[in-house]
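Visitor: Requesting a structural model of the entry that follows:
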Amino acid sequence: MKSFHDYFDCVPYLESQRLILRPFSRLDMAEYFDILRDDQVQKYLGGGVPLFDKEPHISNWLNNINGRLLKSKTVFTWCVEEKSTGKIAGRVDLGGFQKKTMAEISYHFGRSFWGYGVATEVVEKVTSFGLENLNLQRIQGLVRVENTASIHVLEKNGYKKEGVLHCYPFGKEFHTVVMMAIVSPKLDE
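Guide: Next comes the predicted model:
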């Protein structure tokens, strides 16, 4: 049986019914930047996901997410690809690990994938990976209060609203956010 540390050799390949979660590559960058250029996508990200579409920033980012941050057991960053078309749907992160028991989930997707259950499917897969494979006791997500669609995605995956944080640092800005969390069912046994 793999331990927590065994999963950080490379970004784990995960697959759901319609999607593949895999490491980002240089070939994904143009399509991913198109997602980030959309003001509607950026609206709820708190200025925390900059557009870095020039070298050496691209190489540095890829080296960080697929190398340094992974090896330091800081975060998993997945590129989300639609199986049927090969299109990049977005990104999901699981990181901020604390004592190998807790992590935070975050995600964003291209607008053409909104409303089709893509976020729900991705959150389900990453949450299962975190709770079952990494044996996390808790996964949490911070969502701006006005982002009701994202709150709903987390609720559909068993996350519970734990509270509202006012003037909270979110990305590079301050916003009112909802703390959503799911706790391992093993804790109830």
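
Visitor: hey, let's count contacts and neighbours off CA atoms from now on
Guide: Fine.

Visitor: Show the subsequent helix or strand relative to the lengthiest helix in the chain.
Guide: Longest helix of the chain, by residue count under DSSP state H: helix 118-128. Using DSSP states H and E, the helix or strand that follows helix 118-128 in sequence is strand 138-144.

Visitor: Now do the buried residues in the next helix or strand after that following strand.
Guide: For strand 138-144, the following helix or strand on the C-terminal side (DSSP H and E) is helix 148-156. If you call a residue buried by 16 or more other C-alpha atoms under 10 Å, then helix 148-156 has these buried ones: 150, 151, 153, 154, 155.

Visitor: for stretch 14-26, same thing?
Guide: Neighbour count says stretch 14-26 has 14, 15, 19, 20, 21, 22, 23, 24 buried, by 16+ other C-alpha under 10 Å.

Visitor: now the other sequence, so there's something to compare against:
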Amino acid sequence: MSRIQLSQIITKRLILNQPSLNDLGKISSILNASELYSKNTINIPFPYTLDNAKFWVKLADDGLKNQDQYIFAIRLKESNELIGGVDLGIDKPFNKAELGYWLDQKYWNNGFTTEAVKSIIQFGFEELKLKRIFATHFTSNLSSGRVMEKAGMKKEGILKCHTYKAGVYQDHVLYAVLNE
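Guide: Down below sits the predicted model:
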């Protein structure tokens, strides 16, 4: 695979592009606004520090260089304001990727996450030529499942005691979509 130059993905209302060091304050501010981000994900800590934001931006840079993770900032097209993040973690030997996302709570229930997820699935299939994209959510996070369904993903099952977080085993609902 030749090196992919990630510029941006433009949708009807959003721009998805590389997060930068200029975004650190905004990222930290959003992810510190509520403990829900941490409660509903495996990898977002609370509190969320500037160092955590730097790590995420570096992960985006390294992932692009290594072609094993494509991390996009989600921005409003009209203002370029950062409102979230979406990514594909690539499993090259099996030509598949795990999808992840988060969105500023102020923008929930407006279809922005679904719009971003649909566009990154299209990117994964058309640009990266992936065969499978999958995602999971905690059984308690039904809204995330609705996003996956609206983006064309199909529920495949429940992964019992899939992760252990904050002293509790978490069941995950598994969704996937195939490039057919």
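
Visitor: What does the TM-score come to for these two?
Guide: Put the two chains on top of each other and the TM-score (TM-score structural alignment, normalised by the length of the second structure) is 0.88; 176 aligned residues with a C-alpha RMSD of 2.0 Å.

Visitor: quick one on the thing from earlier: so which of the buried residues of stretch 14-26 of the first structure comes closest to residue 164 of the first structure?
Guide: Among these, residue 21 lies closest to residue 164 of the first structure (C-alpha to C-alpha), at 30.3 Å.

Visitor: Check the contact between that closest one and residue 14; I expect there is one.
Guide: Yes. The criterion here is C-alpha atoms under 8 Å, and residue 21 of the first structure meets it with residue 14 at 4.9 Å.

Visitor: now the strands: where do they sit in the first structure?
Guide: Under the criterion DSSP state E, the first structure contains strands at 14-15, 19-22, 75-82, 88-98, 102-109, 138-144, 160-170, 173-183.

Visitor: Report the separation between the two terminal residues of stretch 119-135 of the first structure.
Guide: 22 Å (C-alpha to C-alpha, to the nearest Å).

Visitor: contacts for it?
Guide: 2-4, 7, 14-16, 19, 92, 94, 100-101, 107, 109, 136-139, 153-154, 156-157, 184 (C-alpha atoms under 8 Å, 6 or more residues apart in numbering).

Visitor: likewise stretch 173-186 of the first structure?
Guide: Contacts of stretch 173-186 of the first structure (C-alpha under 8 Å, 6+ apart): 46-48, 131, 136-145, 151, 154, 158-169.

Visitor: Tell me the buried residues within those.
Guide: 46, 131, 136-145, 151, 154, 159-161, 164-165.

Visitor: As TSV, the strands of the first structure with distance to residue 118 of the first structure would be great.
Guide: Converted to TSV, the strands of the first structure look like this (distance: least, C-alpha to C-alpha, whole Å):
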stretch	distance to residue 118 of the first structure
strand 14-15	12
strand 19-22	8
strand 75-82	9
strand 88-98	8
strand 102-109	8
strand 138-144	17
strand 160-170	20
strand 173-183	19
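
Visitor: Counting by contacts, list what the top helix by length along the second structure packs against.
Guide: Longest helix of the second structure, by residue count under DSSP H: helix 50-66. Packed against helix 50-66 of the second structure by the contact rule (3 or more C-alpha pairs under 8 Å, 6 or more residues apart in numbering; DSSP states H and E) you find helix 24-32, strand 69-76.

Visitor: quick check: stretch 147-166 of the first structure aligns to which part of the second structure?
Guide: Aligning stretch 147-166 of the first structure against the second structure (TM-score structural alignment) gives residues 141-160.

Visitor: Repeat that for stretch 107-125 of the first structure.
Guide: Here stretch 107-125 of the first structure aligns to the second structure at residues 101-119, judged by TM-score structural alignment.

Visitor: thinking again about what came up before, centre of the chain versus the longest helix of the first structure, how much separation?
Guide: In terms of C-alpha atoms, centre = their mean, to the nearest Å, the centre of helix 118-128 of the first structure is set 9 Å apart from its chain centre.
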